[in-house]
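Chemist: I would like the atomic coordinates for the input below:
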Amino acid sequence: MNRIFNTDSQRSDFLFQLSSLLGEGYSFSEAIQLYLEFTDGKRKKWVYSIYVEMQEGESFSEQLISGGFSKELISYLIFVERYGDFQNGLMQASIILRNRDELKKKIKKILHYPVFLLVGLIVIGTVMAEGVLPQFEQFFDAMGQDLPWISRWMLAFATWFQLPILITFVLIFLGIAFFFQAKAYF
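Modeler: Below you'll find the model as predicted:
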């Protein structure tokens, strides 16, 4: 997919730069034209299309949908565009996006530890199920004794939860994790 902005941080920078230009005394039309001079590629085409739509009477805020901005943020900017201080509203939207991006990064960092623990638990469980528990069973058979109830329960669970099933669950889990990670940067 051909994205204009890959992260909320980039969206934040866009709004911050427009807000800064407005704060320096440029009109919004001049700010957009100045921004066009210092950008390139697909972002330049997108900003130019915004400029053209605005010349035809469309509002700036509604044009942000194609840039991947959230509906909540667009609603906020529509309100500010109609009833408030637009330059300050752009700055506040920029701050919101920056904080949202930082929050996503923190959550991602926080989730690394539980995922690491889960993978470690799966590896240890696999080693136990495939290597250690069968040795206990052989040892108790050689001694002519019955296994303790917890060992019998663990062996029954280990035979049910074989390695191919485990690998399938891990692959499904990783697929879901990558899907949500890609969705987070949309």
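Chemist: contacts, neighbours, all on C-alpha from now
Modeler: Noted.
Chemist: helices of the protein, start to end?
Modeler: For the chain, helices defined by DSSP state H occupy the ranges 8-23, 28-37, 41-55, 60-63, 71-83, 86-127, 133-143, 149-160, 163-184.
Chemist: just checking, what packs against the third one?
Modeler: Put plainly, it is helix 41-55. helix 28-37, helix 60-63 (3 or more Cα pairs under 8 Å, 6 or more residues apart in numbering; DSSP states H and E).
Chemist: which parts of the longest one count as buried, going by neighbours?
Modeler: Neighbour-count burial for helix 28-37, with 16 or more other Cα atoms under 10 Å as criterion, is recorded at 28, 31-32, 35-36.
Chemist: tell me which two of these sit farthest apart.
Modeler: 28 and 36 (12.3 Å; Cα to Cα).
Chemist: if we can go back for a sec, just say which of the helices of the chain is most tucked in.
Modeler: helix 8-23 (a mean of 19; mean count of other Cα atoms under 10 Å).
Chemist: that one to helix 28-37, inter-axis angle?
Modeler: Angle of helix 8-23 versus helix 28-37, following axes from the mean of the first three to the mean of the last three Cα atoms, to 10 degrees, is 130 degrees.
Chemist: so helix 8-23 versus helix 86-127, what angle?
Modeler: 170 degrees.
Chemist: show me the contact partners of helix 8-23.
Modeler: With contacts defined as Cα atoms under 8 Å, 6 or more residues apart in numbering, helix 8-23 is touched by 5, 28, 31-32, 35, 69, 87-88, 90-91, 93-98, 100-101, 185.
Chemist: one more to line up against the first:
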Amino acid sequence: MADKAGISNTLFLWKGTDRKGNKVKGKSMASNELIVRAELRRQGIVPSRIKKQTSGFLKGNAKIKPADIAIFSRQLATMLGAGIPLVQAFEIIATGHENFAMQKLIASIKSDVEGGSALAEALAKHQLYFDDLFVNLVEAGEQAGALETLLEKIATYKEKTEAIKNKIKKALTYPAAIIVVAFVVTIILLIFVIPAFEDLFQGFGADLPAFTRMVIDLSQFLRNQGWYIAIIGTAAIYTFFYFKKRSRRMRHFIDRATLKMPIIGSILQKAAIARYARTLSTMFSAGVPLIEALESVAGATGNIVYENGVLRMKDEVATGQRLQQSMENTGLFPNMVVQMIAVGEESGSLDEMSAKVADFYEEDVDNAVDSLSSLLEPMIMAILGILVGGLVIAMYLPIFKMGAVI
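Modeler: Purely as a prediction, here's the structure:
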């Protein structure tokens, strides 16, 4: 309920004079200007100007990204470490943030904390941005009186997991973009350029080469049936993503299939293991019990196959089985990882060994992605050259043939 109220509130900018006559300014979240004015007077501030925060074209449309949450965690940890009170830290972070949506989020959290809520409780109202892992770690930090330390761990965790995600996304986005461009260029040539050559060839009065005839037939097919293909293709893509988003079984099938893909599957597997190990290390070092930690770790792997595997591990550990044995039972973890976790369990340093596993696989993912990029770039350019070059050759074959006859 409080979250809904926070969303309906507006962010106001204000300027005024405090009890000592100093000029002050700031931001407040409220449903209207009268509430802001009353709150400022209660604080001993005489407002000279109050206005709604205008979002601007870009800022108003900007969404809150995981990177924003990582930066927020780092800034908050730094300010608490410098001895700045929590509420004042929120004000400073919000003032320096250019993302209007992030400003509103921080102002809403600040309002809840000022109202007496614990930070973990205030964050839990915004589950879209702060997952159970984040909230649990903050709660552990508040209870242990080590909020600054836990926020540092959260920031490091978020930064590293986002770095892996962005690395993989960047590696896959470039080839995907090139393939899309190649596809669009090919369609444009077939629909708009090939017909001009077709009209020219009709005046030759001779049989066309088989390759040229095939390209012209494809061009005619696209011109006649292109709309149907586009509609069916769009519907198929929409249906795919619709069921992927809503069907856990569909997501499991897709994630399992991607893990079996050559090269890319290996990278995704390593990334899932890195996230598993990094999350486990962060949770365990914060004093979160293993079974409770595995609950959060499952959702952080980024792959439903690993998520289901970790949830099975949690159930087995709850019955008294060792973590190392439960990992081995899933068949999802390489022997090296299982052995390192076993050493961590034996020596009482599970968090440290998990961190070492995460470091190893994060570096491995970096190297694998760089190698994949180096491999894909020339392959994609070759495919693009074959597509466009093939169409050009198909159109000039009859001209070369006629020239040879003459």
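Chemist: for the two chains, what TM-score is obtained?
Modeler: Overlay of the two chains. TM-score (TM-score structural alignment, normalised by the length of the first structure): 0.60; 166 aligned residues with a Cα RMSD of 4.4 Å.
Chemist: want to throw the helices and strands packed on helix 41-55 of the first structure into CSV with distance to residue 179 of the first structure?
Modeler: Output for those, formatted as CSV (distance: least, Cα to Cα, whole Å):
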stretch, distance to residue 179 of the first structure
helix 28-37, 34
helix 60-63, 27
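Chemist: tell me which of the ones you listed sits nearest to residue 79 of the first structure.
Modeler: Closest among these, using Cα to Cα: helix 60-63, at 9.1 Å.
Chemist: what about the closest one, how far off from the second structure?
Modeler: Helix 60-63 of the first structure: mean distance to aligned residues in the second structure after superposition is 2.6 Å, counting by mean Cα distance after the TM-score superposition for the first structure.
Chemist: sorry, back to before: quick check, nearest of the buried residues of helix 28-37 of the first structure to residue 43 of the first structure?
Modeler: residue 36 (8.7 Å).
Chemist: check contacts around that closest one.
Modeler: Residue 36 of the first structure neighbours (Cα under 8 Å, 6+ apart): 44, 47-48.
Chemist: as TSV, those with distance to residue 136 of the first structure would be great.
Modeler: Compiled in TSV, those are given as follows (distance: Cα to Cα, whole Å):
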residue	distance to residue 136 of the first structure
44	68
47	69
48	72
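Chemist: trace residue 357 of the second structure over to the first structure, please.
Modeler: Aligned by TM-score structural alignment, residue 357 of the second structure pairs with nothing in the first structure.
Chemist: just the element for residue 357 of the second structure, please.
Modeler: Using DSSP states H and E, residue 357 of the second structure sits in helix 350-405.
Chemist: by contact count, what packs against that helix?
Modeler: Helix 350-405 of the second structure packs on helix 147-188, helix 194-202, helix 210-246, helix 264-285, helix 335-347, going by 3+ Cα pairs under 8 Å, 6+ apart.
Chemist: repeat that with 6 Å
Modeler: If contacts are counted by 3 or more Cα pairs under 6 Å, 6 or more residues apart in numbering; DSSP states H and E, helix 350-405 of the second structure sits against helix 264-285.
Chemist: chain neighbours aside, what residue packs nearest to residue 284 of the second structure?
Modeler: residue 351 (5.7 Å; Cα to Cα, 6 or more residues apart in numbering).
Chemist: wait, that neighbour touches residue 282, no?
Modeler: No. Counting by Cα atoms under 6 Å, residue 351 of the second structure stays clear of residue 282, with 7.1 Å between them.
Chemist: any idea which element residue 48 of the second structure lies in?
Modeler: When elements are assigned from DSSP H and E, residue 48 of the second structure belongs to strand 46-52.
Chemist: equivalent range in the first structure for that strand?
Modeler: Going by TM-score structural alignment: strand 46-52 of the second structure matches no residues.
Chemist: measure how far that strand is from the centre of its chain, please.
Modeler: In this view, strand 46-52 of the second structure has its centroid 38 Å away from the chain centroid, taken as Cα atoms, centre = their mean, to the nearest Å.
Chemist: return the set of buried residues in it.
Modeler: So for strand 46-52 of the second structure, counting by 16+ other Cα under 10 Å, buried means 46-47, 50.
Chemist: return the member of those nearest to residue 201 of the second structure.
Modeler: Nearest to residue 201 of the second structure among those, with distances taken as Cα to Cα, is residue 50, at 73.8 Å.
Chemist: from residue 198 of the second structure, how far off is the closest one?
Modeler: As judged by Cα to Cα, to the nearest Å, residue 50 of the second structure and residue 198 of the second structure stand 69 Å apart.
Chemist: kindly report the same for residue 142 of the second structure.
Modeler: The value you get for residue 142 of the second structure to residue 198 of the second structure, if Cα to Cα is used, is 75 Å.
Chemist: got it, and residue 374 of the second structure?
Modeler: 39 Å.
Chemist: how about residue 224 of the second structure?
Modeler: 15 Å.
Chemist: also residue 76 of the second structure?
Modeler: With Cα to Cα as the criterion, residue 76 of the second structure and residue 198 of the second structure are 67 Å apart.
Chemist: same question, residue 209 of the second structure
Modeler: For residue 209 of the second structure, the distance to residue 198 of the second structure - Cα to Cα - is 13 Å.
Chemist: what do you get for residue 190 of the second structure?
Modeler: 11 Å.
Chemist: how about residue 243 of the second structure?
Modeler: As judged by Cα to Cα, residue 243 of the second structure and residue 198 of the second structure stand 43 Å apart.
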